[in-house]
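>>> give me a model of this one.
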Amino acid sequence: MEVSLPNNWKNLTLEKYDGSTDPDEHVTVYITQINLYTSEDAILCRVFLKMFKGAKLSWFAKLPPYSIDCFDTLVMKFEAHFATSKPHHLTSITLVNIRQKKEESLRAFMEKFGRVALSIRNLSPKMTMHHMVTTLKPRLFVDSLCKQPTTDLVELRQRATKFMQLEELKSFKSQIRAIEGVERREKDGGRWRKPKDVYKGP
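A predicted model of the protein is given here:
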């Protein structure tokens, strides 16, 4: 591992690895940074081994002699050793358990669904839309999708936005009517006026 560093070398800004984070992500960030200076295998290996905190480098010392023939092999052994530090990745099955609640607005549901969908690796647009439609409450937006299906996520979000605005407008009008009702009751001394009885005959 004794090899000279490039003349334009600067220390990497990458945090030293302590075994508590995703090893795949650490490798990706490392390669992105060091490739600005070099792609030479020997240098990649030398600098990589300097990017560890404390005793976390002990795994390397336990490797059999001459078992590292290139940087790819080093990475493979590193990721295998720290595999338990990889985060648990969600799958598309997670979306099945997301349901729009009775009083939940379309906007709140779409934001919640979107956050979970973004955290799922390799989720296809077709699968995303399938789960979205099946987890929504049967309201106007779902009716619209059933009558006029779409396979484009951008179009789906645009259509959803229109129904969000409609839903929020209805909610705003309901609030205004409620405020006006309170004001009328206050003007009437805080009491509802009982309608006069209408004579309907014997």
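
>>> alpha carbons only for contacts and neighbour counts from here, please
Noted.

>>> buried residues, the lengthiest helix in the chain. List them.
Secondary structure of the chain per DSSP state H: the longest helix is helix 153-187. Using 16 or more other C-alpha atoms under 10 Å as the test for burial, helix 153-187 gives 160-161, 163-164.

>>> this one as well, want them side by side:
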Amino acid sequence: MYNGRTDPVEHVSQFNQMMAVYSKDEALMCKVFLSSLGLVAMRWFDGLRPNSIDSFKQLTQAFGFHFITSNRVPRPLDSLLSLSMREGETLKANSDRYWEMYNEIKGNYDDVAISTFKSSLPTKHGLRKSLTGKPITSQRQLMDRIDKYKRVEED
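Purely as a prediction, here's the structure:
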């Protein structure tokens, strides 16, 4: 249910994924979309002028325009540079925090992910030494190396 506080673009995207099989049926898409609206959004819908919407696309555009202030703005790439492992923080907690922020950045920055994650670790951390001694070339390799060190940390 859309409550008026979350990202309307994400809501429409999730709705489209759930309704992919029925995407050609405009009337059904509109009717079912209404059932995904909470009280605030339903009040917005009830306030639309009669016959002002001619298609599902028009409905979702009007919805997005109205709730635009709830759009989630992607983080800038340089926000990764501000991350560093906190005193007493586990590698798992640090990497969870890092990947959460990384996923909020728009674009594909595998090379930046590798270097910024490495620099977020303390100089004496075993993983940082490993990444320096045996450099990696992909995000997948980075995640695998992190997982290896997390398992050691957990034992």
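
>>> just the TM-score for the two chains, thanks.
TM-score for the superposed pair, counting by TM-score structural alignment, normalised by the length of structure 2: 0.72. Supporting figures: 154 aligned residues with a C-alpha RMSD of 3.2 Å.

>>> helices or strands up against the longest helix of structure 1?
Judged by 3 or more C-alpha pairs under 8 Å, 6 or more residues apart in numbering; DSSP states H and E, the packing partners of helix 153-187 of structure 1 are helix 106-118, helix 140-147.

>>> how about 10 Å then?
helix 106-118, helix 125-135, helix 140-147 (3 or more C-alpha pairs under 10 Å, 6 or more residues apart in numbering; DSSP states H and E).

>>> what lines up with residue 56 of structure 1 in structure 2?
Residue pairing (TM-score structural alignment): residue 56 of structure 1 is matched to residue 41 of structure 2.

>>> tell me the counterpart of residue 26 of structure 2 in structure 1.
Counting by TM-score structural alignment, residue 26 of structure 2 lines up with residue 41 in structure 1.

>>> what about residue 60 of structure 2, how many residues close to it?
By the measure other C-alpha atoms under 10 Å, the count of residues near residue 60 of structure 2 is 19.

>>> no no, residue 2 of structure 2
Using other C-alpha under 10 Å, the number of residues around residue 2 of structure 2 comes to 19.

>>> picking up where we left off before, how about the match of residue 56 of structure 1, secondary structure?
Classification of residue 41 of structure 2 using DSSP: H, G, I helix; E, B strand; the rest coil returns helix.

>>> that older thread, and residue 73 of structure 1, which of the helices and strands packed on helix 153-187 of structure 1 is closest to it?
Residue 73 of structure 1 lies closest to helix 106-118 among those, at 31.2 Å (C-alpha to C-alpha).

>>> for that closest one, packing partners?
By 3+ C-alpha pairs under 10 Å, 6+ apart, helix 106-118 of structure 1 packs against helix 93-96, helix 125-135, helix 153-187.

>>> show me how far that helix is from its chain's centre.
How far helix 106-118 of structure 1 lies from its chain's middle: 9 Å, per C-alpha atoms, centre = their mean, to the nearest Å.
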